[in-house]
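*Asks:* sharing a model that was predicted from the sequence below.
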Amino acid sequence: MPSRVPVKDTAEYISKAAPIAQPYLQQLQQLVETGLPNATAKIKWNLPFFELGKQYVGIAAYKAHVSLSLSANLTPELLATAKAAGYATGQKRLNIDFDQEVPVELVKAILKLVG
C-alpha cells in the first residue's frame, strides 16, 4: 500500500492493499484472530491493529513485503529462528517478502509473546 489510505476496518484495509499483498494479510489476520481470540480489532494510523489489554499486534502491507509488528520485543530465539529461515526482522517485527510463505509456526510463536 503506497500511501495510508483511510480505512474503517481490517477488511477494507486488505481490500485496498496491492493484490499480491492481500493473501498474506488475510492469512496473518486469520492467525492473529485465532491466536488472540480476545483481541479487539482496531484501525490506528490507517493500519489494522489487534489489541489485547496494553499489548498489540499490527499488520501492514508495503511495496515488497508485509509486516507483522507487535508491542513486545521478539526474543533472541525467535529472532534467530526467523533470520535462519530467511525472514527480515526488527526488535518488534517480522517482515515477509512476497516471494516467501507466511511462516505459520513462527507467527504462532510470536503471537504468544502478546497473549
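*Replies:* Done, it's in.

*Asks:* can we go C-alpha only for contacts and neighbour counts from here?
*Replies:* Fine.

*Asks:* can you name the element that comes right after the lengthiest helix in the chain?
*Replies:* The residue-count maximum for a helix in the chain (DSSP state H) belongs to helix 22-35. Sequence order places strand 40-44 as the next helix or strand after helix 22-35, per DSSP states H and E.

*Asks:* next, the one to line up against it:
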Amino acid sequence: MWKCPKCGREFKNTEQDHFCVKPNSIDEYIAAQPEDVRPLLQSIRETIRAAAPEATEKISWQMPTFWQGENLVHFAAFKKHIGLYPGGEVTSKFAERLAGYKTSKGAIQLLLGKPIDYELITDIVRWRVNQEAKRSDTL
C-alpha cells in the first residue's frame, strides 16, 4: 500500500494519481495541476467552450466536464497524458484522425510533450453537440 504524503489516503498503486481535495470547479481543477500542464488544460477548456458555447461547465467524475443535455466531454490530466472523454462512438467516428493516438472506447490520450490537435478537439465536440441535439429532437 502507498500512502499519499499530502492527504494520507492509501492506495494499492505507488504514486497513484488522485486529488487530495475534490475540486468544485474547473478553475480549481486546473489550479491543482502541475504548472506546465495548466496552460494545456486551459487551452483545451477554451477550445471546448468555443465549440460548445451553450454547454455548462461542471465537475463530474472528478473531471472537468461540459454538459449540454448530457455530458458532452470530460477531460483530465495524468502523469504522461491528458485524457479526453467524449463518449463511445467518437473513437470509431474519428478513427482515421485518431490513428496516432492511444484510444479506448470513449477515451483519447493526448500525450504530454506532443502538439495537441485543437482542430480535432473542436470537430469532436461539435459532433457531440450535434449528436446530443439529434437525440433531444427524438425525445
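*Replies:* Done, it's in. Given the structure is predicted, the values throughout are model-derived calculations rather than measurements.

*Asks:* returning to that earlier point: what is the longest helix of structure 1 packed up against?
*Replies:* helix 10-16, strand 55-61, strand 65-70, helix 104-111 (3 or more C-alpha pairs under 8 Å, 6 or more residues apart in numbering; DSSP states H and E).

*Asks:* give me the mean distance between that helix and structure 2.
*Replies:* Helix 22-35 of structure 1: mean distance to aligned residues in structure 2 after superposition is 0.8 Å, counting by mean C-alpha distance after the TM-score superposition for structure 1.

*Asks:* OK, contacts around the residue lying closest to Arg4 of structure 1 once chain neighbours are set aside?
*Replies:* Once flanking residues are discounted, Arg4 of structure 1 sits nearest to Asn46: 5.9 Å by C-alpha to C-alpha, 6 or more residues apart in numbering. Asn46 of structure 1 makes contacts with 4-8, 13, as judged by C-alpha atoms under 8 Å, 6 or more residues apart in numbering.

*Asks:* so which of those persist in structure 2?
*Replies:* Compared against structure 2 with both residues aligned by TM-score structural alignment, their matches' C-alpha atoms under 8 Å, those retain 6-7.

*Asks:* tell me the centre residue of structure 2?
*Replies:* Phe75 (0.8 Å; C-alpha atoms, centre = their mean).

*Asks:* what's the counterpart of that one in structure 1?
*Replies:* When structure 1 is aligned by TM-score structural alignment, the residue opposite Phe75 of structure 2 is Ile59.

*Asks:* and what of His18 of structure 2?
*Replies:* Match for His18 of structure 2 (TM-score structural alignment): Ser3.

*Asks:* cool, and Val90 of structure 2?
*Replies:* With TM-score structural alignment as the matching criterion, the partner of Val90 of structure 2 in structure 1 is Leu74.

*Asks:* likewise for Ser43 of structure 2?
*Replies:* So Ser43 of structure 2 corresponds to Gln27, using TM-score structural alignment.

*Asks:* nearest spatial neighbour of that match, chain-adjacent residues omitted?
*Replies:* With C-alpha to C-alpha, 6+ apart as the criterion, Gln27 of structure 1 has its nearest non-adjacent residue at 7.7 Å, and that residue is Val102.

*Asks:* aligned against structure 2, show me the partner of the one you found.
*Replies:* Matched by TM-score structural alignment, Val102 of structure 1 corresponds to Ile116 in structure 2.

*Asks:* then Leu111 of structure 1?
*Replies:* That one, Leu111 of structure 1, aligns with Val125 by TM-score structural alignment.

*Asks:* list the contacts for its match?
*Replies:* Neighbour list for Val125 of structure 2: 48, 51-52, 72-73, 86 [criterion: C-alpha under 8 Å, 6+ apart].

*Asks:* could you redo the last one with a cut-off of 10 Å?
*Replies:* Counting by C-alpha atoms under 10 Å, 6 or more residues apart in numbering, Val125 of structure 2 touches 47-52, 66, 72-73, 86, 90, 119, 131.
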